[in-house]
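Chemist: Build me a model from this:
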Amino acid sequence: MKTEQKLNMTMLCDFYELTMGNGYLKAGYQDRITYFDVFFRNVPDQGGFAICAGLDQLIDYIENLHFDEEDIQYLREKQMFSEEFLEYLRNFHFSGDIWAIPEGTPIFPREPVVTVRAPAIEAQLIETFTLLTINHQSLIATKASRIVRAAKGRTVLEFGSRRAQGTDGAITGARAAFIGGCKGTACAISDQLYGVPAGGTMAHSWVQMFDSEYEAFKTYCEIYPTSATLLVDTYNVLKSGVPNAIRVFDEVLKPRGIRKCGIRIDSGDIAYLSREARKMLDAAGWTECQICASNSLDEYLIRDLLDQGAKIDVFGVGERMITARSEPVFGGVYKLAAVEDAAGRIIPKIKVSENVSKITNPHFKKTYRLFDKATGKAEADYITVYDETVDESQPLEIFDPQATWKRKTFTDFTAKVLQVPVFQGGKLVYERPSLQEIQTYCAQQLETLWDEVKRCENPHTYYVDLSQKLWDIKQSLLRQNGENT
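Modeler: The predicted model follows:
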């Protein structure tokens, strides 16, 4: 049995991807060029948009695809796979093309987030990991964005490692939360690996370890005078915690000319306690002292605390962000959209269902985001066939693909293609931005959305429409399917 330290992520696939791969080889389809789309159907928490994340880990995965001898032997022992297929896997690498929407971009249901063009076996074998990384990190980045927006400019820190679903949930979850707008994390390894700023001060055990709360605070401030945030709710916030913090600040920090400090409240009526603590700190001359609040917070609790006049400068958010507790599944899917015939012509494919929401948009596609020139705001996304272009000098009419009588014409707009090339012919062609650059880009892109789209509850529905050509192709395939059943 493999140890965790030797895990080959190429084997992180659904078993049917291997059985289909073997079947494609035996059927002679191994070289057939296919097009797969990653897209999602619904925004978590009934929000107005999601945040794309996870591309950087997908790049690492694609660049390290391989089957080692231990993997080959495991598959041989299943007695399901031909030796020809096992030999194919021994020399396996990704040779196809991938386009993706950059991390930090607001994304909307049913538009391609990642598009894979590759021989059938290659495209099929990367399905699970592609979905895993895009689904997980987009989910956490989206939840973090909601929480950060609820905080209305106050600092939000990610505190959830110990309650994440597994190690990767904690590590890449902190990365995704940073993309969504968090300023830092409690997870040290996420700082070490990705540069998410890690920080932290004390737990209740530190305070309990000493003979008195005062001694615990004083010792900490003497060791860490420039980063002293004291946890004041171990015994009694207002009767001992805050008074002892003020006493220690006066005795240890003030003589050194240090004004930067903080207290953290992790239990109780945080709105009331923060207001009273603020009065006590200000009266003692510690107006610069920041108040941090934690304890199972989310966007709704943060909003309510601020509505109640809570005096909080920093929110530490744990389990409800790192697990996206209110809706912990992103729901992205990986669907075949087209294949190429022997002559290289692209043949659109469609998945049909009695559940209308599960009918796919066929063909190799391109998505444009339309921006109003006067406001700079994003007005709609426009999905076209790959060979269509948008002429910005001409009026563009779009229509709702479900209710085609709903139409809108744009005249003074710019059109930006959302997906960018990531791999071409198996080679990385994408210049990977730093995590800080992704976070900055995300914040900039959020500014292009109308406030109505960014509401946490009952947001305005953003237009994601099909071109007339794509809509016609889809309807034709639906008619053909109906005639053949």
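Chemist: going forward, measure contacts between C-alpha atoms and count neighbours the same way
Modeler: Fine.
Chemist: Mind telling me what element the closest residue in space to residue 466 that isn't next to it in sequence is part of?
Modeler: Spatial nearest neighbour of residue 466, excluding adjacent residues (CA to CA, 6 or more residues apart in numbering): residue 383 at 4.8 Å. Per DSSP states H and E: residue 383 is located in strand 378-385.
Chemist: The following helix or strand past that strand packs against which elements?
Modeler: Of the helices and strands lying after strand 378-385 in sequence (DSSP H and E), the nearest is strand 396-399. Here strand 396-399 touches strand 407-410, strand 463-466, going by 3 or more CA pairs under 8 Å, 6 or more residues apart in numbering; DSSP states H and E.
Chemist: To compare with the earlier structure, here is another sequence to fold:
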Amino acid sequence: MMHEKDLPLLVDLYELAMAQAYWHEGMQERAVFSLFFRDLPEHRNFVLACGQRNIAEVLEGLQFSEDHIERLRQLNRFQPGFLEWLRSFRFSGSLHAVPEGTPLFPQEPLLEIEAPIAEAQILESLVMNYVHLESVLATKAVRLALAADGRPVVDFGLRRMHGIDAGHRSVRAFRLAGLSATSNVLAGLDFDMDVNGTMAHSFVQAYPDELEAFKVYAHLYPGTTLLVDTYDSRRAVRRIVSWLREKPLTNIGAIRLDSGDLAAEARDCRRILDDGGFPQIRIMASGGLDEYRIARLLAEEAPIDGFGVGTAIGVAADAPALELAYKLTEYAGEPKMKSSSGKVSLPGRKQVFRVLDDDGRIVRDTVAGRMENAEGRPLLEPIMENGRILPEAIGPLASQVDGAQQAIASLPDPLLGLEPAEPVPVQISDYLTQLQRDSLAVVAGQRR
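Modeler: This is a model prediction of the structure:
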């Protein structure tokens, strides 16, 4: 099992190989690397940027131990002097990032790192992994929350997530995206998110009679949710109604449906509960749900009060990857860019300016140079300087959640739906456009 103390070795080999080459050649000038994506994933109208603050805390404590140095020595690829350099490695650079939960569009940096080039290069895969995971899952989660139209959505995804690290860190992203609760106890406690759960079918099956199982659970957990579809959901709800009439002080908060035609099951169960005098008992649904099924259920006016979502959210099933790029945009004060076909990047340090209308909705964004002034609010904020997190740069998670919800609410209505919509216009400033032309001219000259 990987331990957090071993994160310095969580690199791709070429990053260490390049760092050694920089060290060997005495290349110590400061470099700027920008983390961005060129295209939106299919089925996505925006990406909800998450993980940037998380990686700052990782970078602040990153260092190679004696064990790390010895393990690298065994690869027979690294010179003693470079291993000594790694032994004294501490991130000494700066980090600018957009606030957690900011909706972004192609070419807009999620973050930029400035540091001596070998330092910044070593961080590539680690930074990308942290930000990729949380951004992909947060983007999926916000779609679920929007589809539910104010009804609670609970994360049931832990058991099918790709590793325990994803299972833990995902809950932070889900909270930023607007989910209501999680079944994941550790992550719920760590990220101050409500922890909810019901029961498995095995609990009902373990009893000779399902009503006995319900009675045990209701006694132990007042206000509980009972899973009613182990055998016959309608029959189970009728039996619950008869039992509650006999024991009116028993407190049942909800029933949960996990299979079958959820809309039809919910209508019938709602009718049984209402006719029996229990309109306050809610109906929760789960079982293979995603944002599309949730939207269809609500379009059919299914009387469902909340949703539990597992696999679809745990692996972001329809768009599990974001083509993040971590590209060198400046070295030793000179702009740098990639110019290969289809993968042209923007040189220089950057800022993103967001213009809102009078209703607080996004009108357009402008990607500009870091030192430019443009209309709108700048999104990239300084988080680290000289390798240390700036005081008050990372606020309490609750305030980050509030900020994320405000940022999501600023999206134009078409982007809040599930269908593809015209994206927010993203302009490139005249300065950056000219800088790109000049940089391309330099590259062209080098090819002659």
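Chemist: ranking the helices and strands packed on strand 396-399 of the first structure by burial, who's on top?
Modeler: A comparison of those by mean neighbour count, using mean count of other CA atoms under 10 Å, puts strand 463-466 on top with a mean of 22.
Chemist: C-terminal to that strand, what's the next element?
Modeler: Assigned by DSSP H and E, the successor of strand 463-466 of the first structure is helix 468-483.
Chemist: how far off strand 378-385 does that next one point, in degrees?
Modeler: Angle, helix 468-483 of the first structure to strand 378-385, by axes from the mean of the first three to the mean of the last three CA atoms, to 10 degrees: 50 degrees.
Chemist: Helix 468-483 of the first structure vs the second structure, mean deviation?
Modeler: The superposed helix 468-483 of the first structure is, by mean CA distance after the TM-score superposition for the first structure, a mean 1.9 Å from where its aligned residues fall in the second structure.
Chemist: related to what we said a few turns ago, nearest to residue 213 of the first structure, out of the helices and strands packed on strand 396-399 of the first structure?
Modeler: Set against residue 213 of the first structure and scored by CA to CA, those come closest in strand 463-466, at 56.5 Å.
Chemist: and that closest one, which stretch of the second structure?
Modeler: On the second structure, the counterpart of strand 463-466 of the first structure by TM-score structural alignment is residues 425-428.
Chemist: Give me the residues contacting that stretch.
Modeler: Here stretch 425-428 of the second structure makes contact (CA atoms under 8 Å, 6 or more residues apart in numbering) with 105, 106, 363, 364, 365, 366, 367, 368.
Chemist: Selecting buried members of these in PyMOL, what would you type?
Modeler: In PyMOL, a selection of the buried entries from these looks like this (16 or more other CA atoms under 10 Å):
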select buried, resi 105+363+364+365+366+367+368
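Chemist: on that earlier part again, so which of the helices and strands packed on strand 396-399 of the first structure gets nearest residue 168 of the first structure?
Modeler: Evaluated over these, closeness to residue 168 of the first structure peaks at strand 463-466, with 32.4 Å, by CA to CA.
Chemist: residues making contact with stretch 147-159 of the first structure?
Modeler: Contacts to stretch 147-159 of the first structure, defined as CA under 8 Å, 6+ apart, come from residues 174, 177, 180-187, 298-300, 302-303, 306, 312-319, 321-322.
Chemist: In the stretch 51-200 of the first structure, what residue spans correspond to helices?
Modeler: 55-63, 69-77, 83-90, 120-125, 127-150, 166-179, 188-194 (DSSP state H, counting those that start in this stretch).
Chemist: Residue 340 of the first structure: which of those helices is closest?
Modeler: helix 120-125 (10.4 Å).
Chemist: Any buried residues in stretch 79-93 of the first structure, and which?
Modeler: By 16+ other CA under 10 Å, the buried positions in stretch 79-93 of the first structure come out as 81, 85, 86, 88, 89, 93.
Chemist: against the second structure, where does it fall?
Modeler: Under TM-score structural alignment, the counterpart of stretch 79-93 of the first structure in the second structure spans residues 76-90.
Chemist: Ok, stretch 189-207 of the first structure next?
Modeler: With TM-score structural alignment as the criterion, stretch 189-207 of the first structure aligns to 186-204.
Chemist: contact partners of that stretch?
Modeler: So stretch 186-204 of the second structure is in contact with 154, 167-169, 171-172, 175, 180-185, 210, 213-214, 224-227, 230, 397, going by CA under 8 Å, 6+ apart.
Chemist: same check, this time on stretch 374-384 of the first structure
Modeler: 111, 365-372, 398, 412, 447-450, 462-467, 469-470.
Chemist: Return the residues in contact with residue 111 of the first structure.
Modeler: 39, 40, 367, 383, 464.
Chemist: Skipping adjacent residues, who's closest to the second one in space?
Modeler: Okay, so that is residue 40 of the first structure. residue 332 is the one closest to residue 40 of the first structure (CA to CA, 6+ apart), at 4.1 Å.
Chemist: Give me the aligned partner of the one you found over in the second structure.
Modeler: Alignment note: residue 332 of the first structure maps to residue 324 in the second structure; criterion TM-score structural alignment.
Chemist: if you line the two up, which stretch of the first structure does stretch 282-302 of the second structure fall on?
Modeler: With TM-score structural alignment as the criterion, stretch 282-302 of the second structure aligns to 290-310.
Chemist: Can you mark which positions in that stretch are buried?
Modeler: 290-299, 302-303, 305, 310.
Chemist: List just the nearest of those residues to residue 100 of the first structure.
Modeler: Distances from residue 100 of the first structure to these, taken by CA to CA, are shortest for residue 299, at 29.0 Å.
Chemist: ok, that closest one to residue 315 of the first structure distance?
Modeler: When distance is defined by CA to CA, to the nearest Å, residue 299 of the first structure is 10 Å away from residue 315 of the first structure.
Chemist: again, but for residue 85 of the first structure
Modeler: When residue 85 of the first structure is compared with residue 315 of the first structure (using CA to CA), they lie 53 Å apart.
Chemist: same question, residue 167 of the first structure
Modeler: Note on residue 167 of the first structure: its distance to residue 315 of the first structure, by CA to CA, is 23 Å.
Chemist: Looking at those two now, which is surrounded by more residues?
Modeler: More crowded of residue 167 of the first structure and residue 315, by other CA atoms under 10 Å: residue 315, with 26 against 12.
Chemist: Assign that one to helix, strand or coil.
Modeler: strand (DSSP: H, G, I helix; E, B strand; the rest coil).
Chemist: doesn't residue 295 make contact with it?
Modeler: No - at 9.3 Å, residue 315 of the first structure and residue 295 do not qualify as touching, with contact defined as CA atoms under 8 Å.
Chemist: So residue 217 of the second structure is in contact with residue 224, correct?
Modeler: Yes - using CA under 8 Å, residue 217 of the second structure is in contact with residue 224, at 7.3 Å.
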